[in-house]
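A.B. asks: structure of the sequence below:
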Amino acid sequence: MDLKEIRKEIDDIDSDIFGLLVRRMVLSIKAGRVKSKLEDKEREKQILRSLKEKSGPPITPDFLERLYISIISESKKLQQEEYKLAAFQGERGAFGEVACREFDKGLIPVPCKDFSDVFEGVLNREFDIGVVPIENSSEGAITSVSHLVSEGNLNIVGEVTLQIHHSLLSHQKVSLEDVRVVYSHPQALAQCRDFIARNKIESRPFYDTAGAAMMIAREKPAGAAAIANKACASIYGLKVLKEEVEDSRYNYTRFIVLSREKSLGEGNKCSITFLTEDRIGALTTVLNIFKDEGINLTMITSIPSRDSTGRSKFLIDFKGHFTDNNVQRTLKKIKGRTVGFRLLGCYRGWEL
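C.D. replies: Prediction:
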């Protein structure tokens, strides 16, 4: 190995260490919420004792002790600060992480592999809030998330809209002609389908955009690249082959913020979910209520229902506040004409 290769490997290891430190600190915060007292001297001694037993050249016991005393000290500090944990789907560098920070810079974003993990984690009090994509300007509603929202017991307390720019990333600087296969989340691949087809690249779905970037960095497959947030290049030590490979420059994704608590405070937007009756014109009846009350709909999503009765499930966003007279009348009328009606929340909305 030459010096350049050695330094590149050191950078990769440093990136892994940083990611593992973040994971450890998050687990420390979780532990602080369930243990009876903040300090556990016996546990700290046990950690240091175990590490010293594992030490050996070139890692000395003294170095390990200094390092972990610092880590333990920082962990206890974080437990005292009572930081809020925000779950998002994906790995470090995912757009969900960006949305978490955009919503509240004081949050600690925590990656989850699946959308269902985000919902379950918030519901089980593992996380304070969850941030998930619900709608994209190019590809429409994200049905899997809409289904989880409508079926779950969480509430919508806010939203964030991000302009999405995708970059083509590889573990080495190569020309576009050398890229034969690209990995990314199915939504990202769909948002870049013209670019992919134009360059005759095979697309392969992956569970996450940032996860695809991480895989490319670790496995270094020949002729492969990832479509992901440009920030993933610096996080995982990748090369940017091309920026803004999305097909539409008007490419926005709306993320919703989920909480166990209901938000009926200040806001200009409401979300509801319900099942319509199994009859012709059932949805039209509901939509006419909005029309008659002069309420503007901003999103309507049809969700595949697991109900065997043939009823259809819907998720609707509309402008207005829970305390507005016309909103109160609308909700009362809809509740009487639908099944399983639920007000998901009133919150400050963004325009897509």
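
A.B. asks: every contact and neighbour count from this point should use C-alpha atoms.
C.D. replies: Noted.

A.B. asks: how close does the closest residue to V160 other than its chain neighbours get to S170?
C.D. replies: Excluding its sequence neighbours, the residue lying closest to V160 (C-alpha to C-alpha, 6 or more residues apart in numbering) is F255, at 5.1 Å. The gap separating F255 from S170 is 27 Å, by C-alpha to C-alpha, to the nearest Å.

A.B. asks: give me the more crowded residue out of these two.
C.D. replies: S170 (27 against 24; other C-alpha atoms under 10 Å).

A.B. asks: follow-up on the earlier one: following the chain onward from the helix or strand harbouring the residue nearest to V160, which element is next?
C.D. replies: Assigned by DSSP states H and E, F255 falls within strand 252-259. Per DSSP H and E, the first helix or strand lying C-terminal to strand 252-259 is strand 269-276.

A.B. asks: for that next one, packing partners?
C.D. replies: With contacts taken as 3 or more C-alpha pairs under 8 Å, 6 or more residues apart in numbering; DSSP states H and E, strand 269-276 sits against strand 313-319, strand 338-347.

A.B. asks: would you do the same for the sequence below? I want to compare the two.
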Amino acid sequence: MTTAAYQGEPGSNSATAARALFPDGRELPCTSFEQALDAVTLGAADVAVIPVDNSAAGRVADVHHLLPESGLFIVAEYFLAIRFDLMGVPGATLDQVECVRSHVHALGQCRKILREGGWRTLVSDDTAGAAREVAELGDPRHAALAPPAAAELYGLDVLRPEVEDDPDNTTRFVVLSRDAAFAPHSGEPTMTSLFFCVRNIPSALYKALGGFASSGVNLTKIESYQMGAGLNPSRFYVEIEGHPDEERVALALHELRFFSSEVRILGVYPAHPHRAAS
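C.D. replies: Just a heads-up that it's a prediction; the model follows:
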């Protein structure tokens, strides 16, 4: 049985993603992304399911910063349609609501109903945690923005369903494991995640990335981040479409290594079907 760690409480979007990926597995809720990664590193969990991007809010977790130092590898990705319900204690009505609680990203993704209601907001550590807090308060003046599963789990009434601003709101999750488990080169759509550090020479980044352009390799993401407080060269987190064993990808990676002081592949995994539908 696979044990999947995630940040958040039961009923959260991360819990929903973990259950969809490992329906027969065991869930291990964690208070932070770092704790979820540590659970895998220390053997308390087999995998961690971590949100990295949201179509409305952008970056969710700093996986590009956390992952290289964790020693873990990306073995899968999953796209989850995000739905939020406004929920309150049993018997509560919208007219009674004065304060709405949720995670900061959820509040940002439900601005329309918050403006409509004119309610004040409180930031919680987690969407499902906000639902639990409302249930514990037992006060009809308090409501939560949380995934639909949280209402049933914490015994709340749905005051208004599907209140997210964007009906196409989607979060991308990655599955992290201690073992590399790179997907074989089978001709199926594949993603490769890596990070690199360029040499401290003029135009190093331009030259390092030139191989992807000349080889026709699509970069779906590139992010930079600084390590330490000094003037160290930036590190870059990159995701590309393709497998390292493909000739065009191998050529691009060869050129990248020539202009980089360090290149590390963090994962080679099947592309989720959502990419083809986008």
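
A.B. asks: quick one: the strand holding F255 of the first structure aligns where in the second structure?
C.D. replies: Counting by TM-score structural alignment, strand 252-259 of the first structure falls onto residues 170-177 of the second structure.

A.B. asks: if we can go back for a sec, format the helices and strands packed on strand 269-276 of the first structure as JSON lines; extra columns: distance to R66 of the first structure.
C.D. replies: Listed next are these as JSON lines, based on distance: least, C-alpha to C-alpha, whole Å:
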{"stretch": "strand 313-319", "distance to R66 of the first structure": "54"}
{"stretch": "strand 338-347", "distance to R66 of the first structure": "47"}
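
A.B. asks: out of the ones you listed, the one nearest L264 of the first structure is which?
C.D. replies: Proximity to L264 of the first structure, assessed across those by C-alpha to C-alpha, is greatest for strand 338-347 (5.0 Å).

A.B. asks: I figured G93 of the first structure hits I235, correct?
C.D. replies: Yes - counting by C-alpha atoms under 8 Å, G93 of the first structure does reach I235; the two are 7.1 Å apart.

A.B. asks: all helices for the stretch 51-200 of the first structure, in order.
C.D. replies: Assigned by DSSP state H, counting those that start in this stretch, the stretch 51-200 of the first structure shows helices spanning 61-81, 95-103, 115-123, 143-151, 186-191, 193-198.

A.B. asks: what residues does stretch 259-278 of the second structure touch?
C.D. replies: Contact partners of stretch 259-278 of the second structure, identified using C-alpha atoms under 8 Å, 6 or more residues apart in numbering, comprise 67-68, 72-79, 180-183, 188-199, 204-205, 207-208, 243, 256-257.

A.B. asks: just the buried members of these?
C.D. replies: Among those, those buried by neighbour count (16 or more other C-alpha atoms under 10 Å) are 67-68, 72-79, 180, 182-183, 189-199, 204-205, 207-208, 243, 256-257.

A.B. asks: circling back to that earlier point, what packs against the strand holding F255 of the first structure?
C.D. replies: Under the contact definition 3+ C-alpha pairs under 8 Å, 6+ apart, strand 252-259 of the first structure sits against helix 115-123, strand 129-136, strand 155-163.

A.B. asks: distance between that strand and the chain's centre?
C.D. replies: Distance of strand 252-259 of the first structure from the chain centroid (C-alpha atoms, centre = their mean, to the nearest Å) equals 9 Å.

A.B. asks: what's the answer for stretch 6-17 of the second structure, then?
C.D. replies: Counting by C-alpha atoms, centre = their mean, stretch 6-17 of the second structure comes out at 11 Å from the chain centroid.

A.B. asks: read off where it ends up in the first structure.
C.D. replies: The aligned range for stretch 6-17 of the second structure is 88-99, by TM-score structural alignment.

A.B. asks: name the residues of that stretch that are buried.
C.D. replies: Buried-residue list, stretch 88-99 of the first structure, by 16+ other C-alpha under 10 Å: 88-99.

A.B. asks: doesn't R83 make contact with P148 of the second structure?
C.D. replies: Yes - judged on C-alpha under 8 Å, P148 of the second structure makes contact with R83 at a distance of 7.1 Å.

A.B. asks: re the thing from before, CSV for the helices and strands packed on strand 252-259 of the first structure, including distance to I316 of the first structure?
C.D. replies: As requested, these are exported to CSV (distance: least, C-alpha to C-alpha, whole Å):
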stretch, distance to I316 of the first structure
helix 115-123, 19
strand 129-136, 12
strand 155-163, 12
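
A.B. asks: closest one to L78 of the first structure among those?
C.D. replies: strand 129-136 (17.8 Å).
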